[in-house]
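Participant: Sequence isn't available, so here's the structure alone:
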């Protein structure tokens, strides 16, 4: 019996993938990240399914539940928030399952960074502005490798989404301003795609204070970059003068 790591999406129950929902509906055992997964998504599970909140469990306890369920021939879904490949701590789980000889599959999900872009109605990759997106976090109890600290990353001036740093916004924005500058547009998106979603707009110089005044201390993403406002170039893809494999461009000039 295979174990499925399923991305639950950013919060809106309808943003789980079709495959993810089907697997959740078929599961006998669901182990979900209770601190982040919207409980509304659990309504897709069958009434008789066994549900385990992993928020208070250790890796060893999660593995014990999986081993027992698999030995009983049960279908197991390990439900993670967003997309499990981002800050999901799934590699250690997958490595453990491989050592136990338990097959598994990963079902991608919609990440909260995508939901945050939808909330602010902006595109991360604008021609002439930025063609790179940095997804990162500030160092904390989990350190970041050398060269990945915020001052170093800020010098790229790429579109940036900062995870897991809501409580350190003052320090984070000060570090990012070293490369971006204080006037760079910024936004804090609280609980992207949830019913209580909120968006705070500002600059790197004032977004931390605005977020604090709004009472936002957790479950929020910081977006930084010129993609949030200002001019950009029209894309070549839909330009009538641009030729590609599916369309011949029109000739310009007299």
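Facilitator: That came through fine. Everything numeric here is computed off the predicted structure, so don't read it as measured data.

Participant: Please make it C-alpha for all contacts and neighbour counts, starting now.
Facilitator: Noted.

Participant: Quick one: the strands in the stretch 51-200 of the chain, in order.
Facilitator: Listed from the start of the chain, the stretch 51-200 of the chain has strands (DSSP state E, counting those that start in this stretch) covering 76-80, 104-107, 133-137, 159-163, 185-190, 198-203.

Participant: out of those, deepest packed?
Facilitator: Ranked by average neighbour count under the criterion mean count of other CA atoms under 10 Å, those are headed by strand 76-80 at a mean of 27.

Participant: which residue ranges form the helices in the stretch 51-200 of the chain?
Facilitator: The residue ranges that make up the helices of the stretch 51-200 of the chain, judged by DSSP state H, counting those that start in this stretch, are 59-71, 91-100, 112-120, 150-154, 169-180.

Participant: what's the closest of the ones you listed to residue 38?
Facilitator: Each of the helices of the stretch 51-200 of the chain has some distance to residue 38 by CA to CA; the shortest is helix 112-120, at 12.5 Å.

Participant: centre of the chain versus the closest one, how much separation?
Facilitator: Taking CA atoms, centre = their mean, to the nearest Å, one finds the center of helix 112-120 at 9 Å from the center of the full chain.

Participant: then this one, side by side with the first:
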């Protein structure tokens, strides 16, 4: 595949369960000679896919410049380098700035996607984000914090759509999240908070915008959690057209 010619690969490790890394991501780790991983987030069990004795670097305490320097050093030595990110690296992975630095150094790279925690959370609660006549839109967002959010993407504005929503990196401010969401969603809107989706200590809280704040505070959840919001958590929706015996499509003639 094309990414095999790149000396640096950004790899999505998945949400936590080491078996949820993709086959392509696993192969990249098996072939890597240097791995820089996000130690504060990536399950260390995933590193078992690496060959014994290779250079491993935990980026939790590193700056952007230090991380890129480690990647560049590996490339200069002719090594295959993997930059291992949690979930899918394209969602809150801060990879764009790393890729830009590599481009400035003339280093080519590839990206291998991973399973995001948002989808592991949906799997944990056994729900579908996109139900016919309930919601056909999923909003992935976060509350503004030390990292700002563009004004046009303010959570109160997004809540006006009443679409299915998954909120990253915000559970520590659950009170503010709830107060803001209630500017758009009815107070009885169902909410699920999934702590460490797919990990052995996964924990699920289910309530509404009226109850979830107290539940989260009582559980002491301050990080590593997805906040899922919307009627998809309660409603079943209508039957899909795709499998309706009356519906004709490219692969099947309906009965009507």
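Facilitator: Now that the structure is in, tell me what you want to look at. Computed from a predicted structure; not experimentally measured.

Participant: thinking again about what came up before, please identify which of the helices of the stretch 51-200 of the first structure is closest to residue 137 of the first structure.
Facilitator: Put simply, out of those the one that sits nearest residue 137 of the first structure is helix 150-154, at 8.2 Å, with distance taken as CA to CA.

Participant: matching residues in the second structure for the closest one?
Facilitator: The counterpart of helix 150-154 of the first structure in the second structure, counting by TM-score structural alignment, spans residues 155-159.

Participant: Also stretch 200-215 of the first structure?
Facilitator: Taken onto the second structure by TM-score structural alignment, stretch 200-215 of the first structure occupies residues 205-220 there.

Participant: what comes up buried for the matching stretch?
Facilitator: Residues of stretch 205-220 of the second structure classed as buried: 205-210, 212-213, 216 (neighbour count, 16 or more other CA atoms under 10 Å).

Participant: Then stretch 91-107 of the second structure?
Facilitator: Those buried within stretch 91-107 of the second structure under the rule 16+ other CA under 10 Å are 91, 95, 98-99, 101-102, 107.

Participant: Kindly name the residues of the first structure that line up with that stretch.
Facilitator: Under TM-score structural alignment, the alignment places stretch 91-107 of the second structure onto residues 86-102 of the first structure.

Participant: residues in contact with that stretch?
Facilitator: If you take CA atoms under 8 Å, 6 or more residues apart in numbering as the criterion, stretch 86-102 of the first structure is touched by 1-3, 59, 63, 80-81, 84, 103-104, 111.

Participant: go on, stretch 130-148 of the second structure?
Facilitator: 129, 149, 154-155, 158, 163-170, 177, 231-232, 235-240.

Participant: and that stretch, how far apart are its ends?
Facilitator: End-to-end span of stretch 130-148 of the second structure (CA to CA, to the nearest Å): 28 Å.

Participant: Likewise for stretch 72-79 of the first structure?
Facilitator: When the termini of stretch 72-79 of the first structure are compared using CA to CA, they are 20 Å apart.

Participant: what does it rub up against?
Facilitator: For stretch 72-79 of the first structure, the surrounding residues in contact (CA under 8 Å, 6+ apart) are 1-8, 23-24, 26-33, 37, 66, 69-70.

Participant: Only the buried subset of those residues, as a PyMOL command please.
Facilitator: Buried members of those can be picked out in PyMOL with the line below, counting by 16+ other CA under 10 Å:
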select buried, resi 3+4+5+6+7+8+23+24+26+27+28+29+30+31+32+33+37+66+69+70
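
Participant: now the helices of the stretch 51-200 of the first structure as JSON lines including distance to residue 135 of the first structure?
Facilitator: Supplementary listing: the helices of the stretch 51-200 of the first structure in JSON lines, determined by distance: least, CA to CA, whole Å:
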{"stretch": "helix 59-71", "distance to residue 135 of the first structure": "25"}
{"stretch": "helix 91-100", "distance to residue 135 of the first structure": "18"}
{"stretch": "helix 112-120", "distance to residue 135 of the first structure": "8"}
{"stretch": "helix 150-154", "distance to residue 135 of the first structure": "10"}
{"stretch": "helix 169-180", "distance to residue 135 of the first structure": "13"}
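
Participant: between these, which gets nearest to residue 196 of the first structure?
Facilitator: Shortest separation from residue 196 of the first structure across the helices of the stretch 51-200 of the first structure is recorded for helix 112-120, at 11.9 Å, computed as CA to CA.
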